[in-house]
Each structure stands twice: as C-alpha cells, then as structure tokens.
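> Let's see this in three dimensions:
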Amino acid sequence: MAPITWLDKLEEELNIDVDWMDPDFLVQMQPTIRFHDLTSNQNFVDIQMGHPSNVELLRDTAREVRDERNAAPDTQPQPHPLWLAIYTRMAVRMCKKVVDLIQGRVLLQTSPAQAYDTAATLAHARLYDAEFARVGIPRNRFCIKIPCTGPALLAARELQEEGIQTLGTALFGLPQAMACSQAGCLSISPYYNDVRAHADRSIWPEVHDPAVEHPNSARLVQILDLYRRQYAATGQRQPLVKNASFISREEAMAAGEMGCQSATLFNTLILDLAAQPYTDAARPGGAVAAQATLVKPAPETPFYQDRPAPSARLAPLLLIDPLHAADPTTVAASYDTVVATDYLADEAKNLAAAIAADPVVSDRLEAALTLFIECEKRSQDKIDKALASL
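Got it, this is the predicted structure:
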C-alpha cells in the first residue's frame, strides 16, 4: 500500500474544499480526491475569466447580455450595470463547468464594492440566484459569499429567509462570527492570514506549530467554541467553519486539529499536501496533536452535536488573544459579551461598533475588500474589452 499523504490525513479530519476554478485541475486531482465545495472570490473568478479556454465564452456572454439589454423596453429599469450583469452570468457559467466535478456547492461572492450597501448586496445575490437557475444549478448546489460588514450581513439574513444559502466571508473576529449566526448563515470563512501576507511574506507569522503558535489560532478556537456552546445551549444550527487563507501545509493541518468543518485550499497548497507522506511524528504537535484531532461527523449528523471542548493542548487559547493590542493575555471579545449582543439590531449598529473597536478586524476587513475590488475592476476591464470587440 502506498503511504498516506498529508492531504489524505487532512481529509479524514475535515472536508477539503478547493479554492481554484480550473476544471483541468479538478480532473487532474480526481484519482486522489473529489473535493467537497469549490470556493472562489473576485480574484479567482478574474484569473479563470482570463484563461484562454474562456475567451469565447466571455465574448458570447457579453454579446448575449448586451443584446438582452438592447431588446428590453426603454421603460424597464436595469438594476445592475451592464458589466456586472455580464460578470455575474460569466461567473455562474464557469461554475457550471466545474459543478459536476465536486461533491458539494460552488460559491461566488457578491460585489465587494457594494459591501456597505444592503440593497445592492441583496440585488447582486438575487442575480446570482437567477443565473444559477438559468444554467440548472439548484439552490442546494451553490452558496453566496457575503462580506462580514453590518449592511451585507443584513442582506444575508434576508437571503437566508428566502432560501438562498450564504457564507460570511472576510471574517476576523468573534463579533462577526456571532453576527453570522444571528443572520442564519450556512457557513463562515475566517481568514487565517491577513490577505496581504500572500504577497508580502514579511508580515506572515511563519511558525513551526501553527495550532498553538499562530497569532490567529486563538480567535479561531474561540469561534469554534462559541458555536459549540451556542448549539448546546439553544439546539439551533450554527454556521459551519470553512477556514481559509492558508499559506503553509502546517497551517492547513492546524485547521484539522482545531476541529473546523472544512479547509479551503489553493491548488498549489493541495499539491504540496499531496506530495508529503504523512506520519504523526512529522505533524506539528506530533502524536499529541494527532490523538487530540476529532474525526469529522457523518454528513447527516449536526456538526456541533456532541462536540467536546477544545483539547488540553488548545484550551489555553480560549483565554488569550495575541491579536488583542491592548492586552494579548486577555480576550478581545468575551463569550458572555458576544452572546448577549444583538449585532444586527438597529441596522447592525453593534456590529459596526465592534468592528471599529478592533484594529485587527477593521484593518484586515478593509484590506480584503480593497484587494477584491481591485480584482473586480480587472474583470470589468476584460468585459469592456470583450464588448468593444463585438
């Protein structure tokens, strides 16, 4: 028998989702793994939109949407700019090319430029919903990513009530996580690393044992424990934690030890994990970490049902917060305060205040939105060029 790899071991502990829209890569990996969900953002959509295999699809989509607009009565209002309507249909059509190559859902993100506009976020998510229906992808096979701002999560709550599943993304702290629970989100995507660290490794906290040494691990463990305790107290479904923004394979393994429901991994990191033979001794934390790792529940079992408290190795992280500038030896947001706060009341005023009060959350949220807006603009340029070529 061939030795198991780090990828094999991680798949035993959580669901591995792919952060890459290239169907050729999914086919390449089929003998090794069939991924659960396929996540994306404006960056990955833009990369795939520019792939040579999609040149004609983009031109056809641009022509089709333009002609539909031209044929519409002048009195019919257009809720979206032409480029955004083309972008949305194109993104969904690229999802159509990969949905049968994965087990679960394809995910697309609402416009980051509209992250502080509830009505615009709602409108874009509903447009995605209509385009998914157009290509025959049902609601149980897609999910809409919503940035974790107050206005956007108000939209998420309404979308959930309509039966459109959402994921809270660009999440960096406990108040955002609680707000996603209050909105009824299916999942959340906490970013393990600042998005800027992928381009600037000087700000990446490279550590040997990320589960206990990475400065963001405490917040992640606290979010998972928040949901575990909330489920035990209320019996109500809590968002699944899809940890994201990994740089090293050791960080991905930490997500398994901490008990995340899934890890969303870049194609390069997936290949790295698949190339590494696994032993407990080679894992950060060694056999102690391996033995403390939870086996993922069966798909039909509520995820937080019978989940134990964090292991002895991780329990100290419940009491500290290395990202808390005022005092890293204390938590930035306590469990009691978070669960007692309605973050979506009064137009999400409490969530806005909590984000503003935490420099890490406010800075990293702004950085993520800025990055995605830049990617969205690149896609708009591609669309404008496609229209000009018609």
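> When you work out contacts or count neighbours from here on, use the C-alpha atoms and nothing else.
Noted.
> residue closest to the middle of the chain?
Ser189 (3.7 Å; Cα atoms, centre = their mean).
> quick one: secondary structure of the residue nearest to Leu174 when sequence neighbours are not counted?
In this structure, Leu174 finds its nearest non-sequential neighbour in Ile223, 5.9 Å apart by Cα to Cα, 6 or more residues apart in numbering. With DSSP: H, G, I helix; E, B strand; the rest coil as the basis, Ile223 sits in helix.
> hang on, the earlier thing: look at the residue nearest to the centre of the chain and give its secondary structure.
Per three-state DSSP, Ser189 ends up strand.
> Could you pull up the residues touching it?
Leu167, Gly168, Thr169, Ala170, Leu171, Val241, Lys242, Asn243, Ala244 (Cα atoms under 8 Å, 6 or more residues apart in numbering).
> Give me the distance between it and Ala352.
Per Cα to Cα, to the nearest Å, Ser189 is found 19 Å from Ala352.
> in the helix or strand where Lys385 lies, what counts as buried?
Under the criterion of DSSP states H and E, Lys385 resides in helix 359-389. Using 16 or more other Cα atoms under 10 Å as the test for burial, helix 359-389 gives 360-362, 364-365, 367-369, 371-373, 375-376, 378-380, 382-383, 386-387.
> what do you get for stretch 113-129?
Quick answer for stretch 113-129 (16+ other Cα under 10 Å): 113-118, 120-129.
> ok, which pair from these is furthest apart?
Tyr116 and Asp129 (20.3 Å; Cα to Cα).
> rewinding a little: most neighbours among the contacts of Ser189, which one is it?
Gly168 (31 neighbours; other Cα atoms under 10 Å).
> Quickly note the distance from the closest residue to that one other than its chain neighbours to Val195.
In space, and not counting its chain neighbours, Gly168 is closest to Ile188: 4.5 Å by Cα to Cα, 6+ apart. As defined by Cα to Cα, Ile188 lies at a distance of 16 Å from Val195.
> quick one more, to check against the first:
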Amino acid sequence: MNQLDQLKSYTTVVADTGNFLQLAQFAPRDATTNPSLILKAVLQPEYAPLLAETVVAHKGLALDEIVDRVLVRFGLEILKVVPGRVSTEVDARLSFDRAATVARARRIMALYEAAGIPRERVLIKIASTWEGIQAAAELEREGIRCNLTLLFSFCQAVACGAAGIQLISPFVGRIYDWYKKSAGAAWDEAASAGLNDPGVKSVTQIFNYYKKHGVKTEVMGASFRNIGQIQALAGCDLLTISPELLAQLQASEAALPRALDAEAARAADIPAVAYDEAGFRFALNQDAMATEKLAEGIRLFAVDAGKLDQLIEKSL
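Sure, this is the predicted structure:
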C-alpha cells in the first residue's frame, strides 16, 4: 500500500490546488483554494476560457462581484471531482474588517447555494486575525462553516476553538521557513526535521490541546515543504497537500505509522487557556514568527487578489 493510501486510513486528505483537472488521480475528499492558487490556475491555457466565460456572463457587475463569481466557478468545478468540501477565500484585503468579511462570505455562500450546492459542502476561508475570527464566529452561528487560514500561533488556534470555528489551517511550511531563515547558517536541517520541525511542533501542540479539551474545531495542517512534515503529522484530522507532494506520497511504498493520537492527547496534562481581545493581541505580538508570517501572508494574498482583479479588468 502506498503512503498516500496509508495516510488516508488515519487522516482526511485534502488537495491544495485550483487545478481541478489534476485532482481525480489522488482521490482527495476535500479541496482548498486561495487567491494565489486561483491566479496560478487562470494563467494556464486550459483554464483561461473558464475565466473569460465567467467574466463575459457577468459583465455589468462590480469588479468584486465578478471576482467572487470566478472563485465560485472554480469551486463548482472542484466539487464535481471531490466528494466532500471546497474552501473558498474571502478577499485578504478585508482581513481587518469584520463587517465586510461577513458580507463577502454571505455573498460567496449565496452564489454556491444558487448553483444548487448545500452549505455543508463549502468552507469560507478567512485570515486568522482577531477581526477574522469574530467574523467567522458570526457566520458559524448562521450555519456558514469557516476555515480559518494564515494560522501560525497557539493563541490564534485557542481563539478559533473558543469561537466555535469549523476548521483551522495551521501553516506548517511557512513556520518552518521563518525558523530556517531566522537561524541562517546555524540551521541544522537534520536536527529540525520530522517531529522536531517547528511547523510540525506547532500543529502537534494545537491538535493535542483541542483533543484534551474537547474542542470540536477540525485541525487541517497546511503549506507543506516536504513529505517528512506530512509523515510527522499522520493522524491529524485533515492535511491539505499540493499535487506535487501527493504524487510523492503515492510513489512511496514505505510504512507510514500514525504520529498524532487523540487518545494519548486526552490523557495528557495540558492546562486550558482563554484569550480576550487584549490578551489575544498581546500573545500574538509576543510571537515574532506568527506576527510576521500573518502580516506577510495577508500582503501576499492581497497582491495576488489585486493581480486577479487586473486580469478580470483586462478581460472586461
């Protein structure tokens, strides 16, 4: 049995791509997208007609509405291939605007519902800022399920769990990137691999905390740099993996044992923690890696959202 099939026996495998033509070969249950992945897809010749067609069909609408329709169109194509859920992201430029995030999320969900897709099959992706978490809490109360992304710190995860969020996406690879860059010439790759990988340690801490305290929020490790990070998180609720790394797992027949164990976490001595807004902001501020990577992630997604806007304006 290959490693991808072994992983599926412990963990729900999710494909991290806007490239729906590539999905079927890996048989993931869910798929996630973001502005960067959609931009990458629409720049490929096989997807360009889908963008043009959507833009032409909705010519008279405001640019932000056309963008949402393009995102949803990709989501609809993905849902033809995966049996589970698709994650569609709210514009990262709204990451500090609770009301605008809520309004945009409602509109995206309404577009899916108008296309006959039930709410259970869609997750709205929102950045894990304080405002984003509060917006998601409001949406969850309305039955709109959310995926809180750009999550780098324990305090973000605790706040999401307390807010009753459906799912979080802690970013393993970007945490690893920060520590590697920060260490410079002193970085020891072998000593910081597997269970000692800083991104793996972060997700493990969150997973164990949630299981110990009965937090229902699903943990989905994201943004992987190598299959070693994935192997070290086998047993996590979900893992969202790029097609390149899915192919590597599929090509290996080596044994892949479970690494994370909910039963063991429930027996561990892990104290409960709570954050109000001031406590959350201070805890995030004290974590240089999380502060920098959250800000950088929002900036990068905002740039790609802007590029998608420009592509659509050109088509118009």
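> Looking at Ile188 and Val195 of structure 1, which one has more neighbours?
Per other Cα under 10 Å, whichever of Ile188 of structure 1 and Val195 has more neighbours is Ile188, with 27 against 19.
> which residue lines up with Gln48 of structure 1 in structure 2?
Mapped onto structure 2 by TM-score structural alignment, Gln48 of structure 1 lines up with Ala41.
> actually Asp272 of structure 1, sorry about that
So, by TM-score structural alignment, Asp272 of structure 1 is matched to Gln248.
> Its match and Ile241 of structure 2: what is the separation?
From Gln248 of structure 2 to Ile241 of structure 2 the distance is 11 Å (Cα to Cα).
> The two: which is more packed in?
Shown here are Gln248 of structure 2 and Ile241; by other Cα under 10 Å, Ile241 has more neighbours (26 against 14).
> I'd like the distance between the more buried one and Glu131 of structure 2.
Ile241 of structure 2 is 27 Å from Glu131 of structure 2, by Cα to Cα.
> From Val72 of structure 2, how far off is the residue sitting furthest away from the middle of structure 2?
Farthest-out residue of structure 2 from its mean C-alpha position, per Cα atoms, centre = their mean: Gly60, at 31.7 Å. Computed as Cα to Cα, the Gly60 of structure 2 to Val72 of structure 2 distance reads 18 Å.
> Just give me how far the helix holding Lys385 of structure 1 sits from the chain centre.
16 Å (Cα atoms, centre = their mean, to the nearest Å).
> which other helices and strands contact it?
Helices and strands touching helix 359-389 of structure 1, as assessed by 3 or more Cα pairs under 8 Å, 6 or more residues apart in numbering; DSSP states H and E, comprise helix 42-49, helix 55-71, helix 82-96, strand 166-171, helix 345-357.
> try 10 Å this time
Here helix 359-389 of structure 1 touches helix 42-49, helix 55-71, helix 82-96, strand 142-147, strand 166-171, helix 174-183, helix 345-357, going by 3 or more Cα pairs under 10 Å, 6 or more residues apart in numbering; DSSP states H and E.
> joint contacts of Gln248 and Ile241 of structure 2?
Asn226, Ile227 (Cα atoms under 10 Å, 6 or more residues apart in numbering).
> Please identify the helix or strand for Ala31 of structure 2.
strand 30-32.
> which bit of structure 1 covers that strand?
Taking TM-score structural alignment, strand 30-32 of structure 2 hits residues 37-39 over in structure 1.
> same check, this time on stretch 146-157 of structure 2
Against structure 1, stretch 146-157 of structure 2 falls on residues 166-177 (TM-score structural alignment).
> how about the residue nearest to the centre of structure 1, what's its partner in structure 2?
Match for Ser189 of structure 1 (TM-score structural alignment): Ser169.
> Any figure for the gap between the alignment partner in structure 2 of Pro210 of structure 1 and Gln231 of structure 2?
Counting by TM-score structural alignment, Pro210 of structure 1 lines up with Ala193 in structure 2. Per Cα to Cα, Ala193 of structure 2 is found 11 Å from Gln231 of structure 2.
> So between these two, which is more surrounded?
In this view Ala193 of structure 2 and Gln231 are compared by other Cα under 10 Å, and Gln231 has more residues nearby, 21 against 17.
> which residues sit in contact with that one?
Applying Cα under 10 Å, 6+ apart, the residues near Gln231 of structure 2 are Gln3, Leu4, Leu7, Gly194, Leu195, Val200, Leu249, Ala255, Leu256, Pro257, Arg258, Ala259.
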